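1. predicted coordinates and the sequence they were generated for:
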Amino acid sequence: MRQTIGAATFVVRDYDEAIAFFTTVLGFELVEDTAFGAEKRWVVVRPPGSTEPGLLLARAATPEQEARVGDQTGGRVAWFLHTDDFWRDHRAFTDRGVRFTGAPREESYGTVAVFQDLYGNLWDLLEPRREPT
């Protein structure tokens, strides 16, 4: 049996502001933007060059969902953005106004820094350590 996760939901206040952040600031690709009536859209973004499932940007539709925008995991890092060049992406993100919560650091698993998205959710920008071949 083979299973995969098709997408992960990312609750947003507004579709268009979220699309702009992910595509312009983080450089993600807009994979799909399909309207389902006047209020609902199926919007998927993913990192450039990725063939993996992406983030489903889901507009908050209830007060409970709205309360979760920016606090989807209770203050923990929720998403781990892997890169093949940490310093390239750190510079690019910084130049585009991304707020990092601390200095980059070397860990046993790679080079990492935590950043906030447009709503304040926490992400790791991570270049995994490569094992010598």
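-> Alright, I've got the coordinates.
2. drop to CA atoms for contacts and neighbour counts, all remaining ones
-> Will do.
3. state the distance from Thr73 to Leu55.
-> Distance of Thr73 to Leu55, given as C-alpha to C-alpha, to the nearest Å: 15 Å.
4. buried residues, the longest helix seen in the chain. List them.
-> Across the chain, the longest stretch assigned as helix under DSSP state H is helix 86-95. For helix 86-95, a neighbour-count test (16 or more other C-alpha atoms under 10 Å) marks Phe86, Trp87, Asp89, His90, Phe93 as buried.
5. in addition, the following structure is provided for comparison:
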Amino acid sequence: MIKVAMTGVYVDDVPRAHTFYTDVLGFETRTRLELGDGNLFVTVGAPGGEQPDLQLLLEPGHNPIADRYRTALYEAGLPSIVFSVDDLRAEYERLRTLGVRFTHPPREHGPVFTAVLDDSVGNLVQLTQPRE
């Protein structure tokens, strides 16, 4: 069986992304390696041992391909990644009080509720919760 082990998201600034994804979104650091010349290899994942094999790689996004890719997605209003939450409205309110900017608040979108936020490092992120 093939499983997702790691996926990446290109970011403007890896240290700032690491802070946002851990301190604001609540992920935990799985790997943080100093590679020299100010380069970092950073992965984060769900806290508390949830999804222990699944990691999000915060990839440096300063190269021609990544810059075009991120800019095109952002300008089109398309999220670069989707995260699930148990209670979208509560998470939306928690993140708003922390100053997170949303491009759209929670709304019904077919079989799910969704909201889209700006991760402050070049990406839109969708939060989703299945409808009951």
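-> Yep, it's here. Remember, it's a predicted structure, so these values are computed and weren't measured experimentally.
6. what are the ranges of the strands in the second structure?
-> Listed in chain order, the strands found in the second structure under DSSP state E are 6-11, 28-36, 39-45, 55-60, 81-84, 102-109, 112-118, 124-130.
7. what would the ones you listed look like in CSV with distance to Phe20 of the second structure and mean neighbour count?
-> Formatted as CSV, those follow (distance: least, C-alpha to C-alpha, whole Å; neighbours: other C-alpha atoms under 10 Å):
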stretch, distance to Phe20 of the second structure, mean neighbour count
strand 6-11, 11, 17
strand 28-36, 11, 13
strand 39-45, 11, 19
strand 55-60, 11, 21
strand 81-84, 14, 13
strand 102-109, 14, 15
strand 112-118, 11, 20
strand 124-130, 12, 21
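8. just put these in JSON lines and tack on distance to Tyr21 of the second structure.
-> Output for those, formatted as JSON lines (distance: least, C-alpha to C-alpha, whole Å):
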{"stretch": "strand 6-11", "distance to Tyr21 of the second structure": "11"}
{"stretch": "strand 28-36", "distance to Tyr21 of the second structure": "8"}
{"stretch": "strand 39-45", "distance to Tyr21 of the second structure": "8"}
{"stretch": "strand 55-60", "distance to Tyr21 of the second structure": "9"}
{"stretch": "strand 81-84", "distance to Tyr21 of the second structure": "12"}
{"stretch": "strand 102-109", "distance to Tyr21 of the second structure": "15"}
{"stretch": "strand 112-118", "distance to Tyr21 of the second structure": "12"}
{"stretch": "strand 124-130", "distance to Tyr21 of the second structure": "11"}
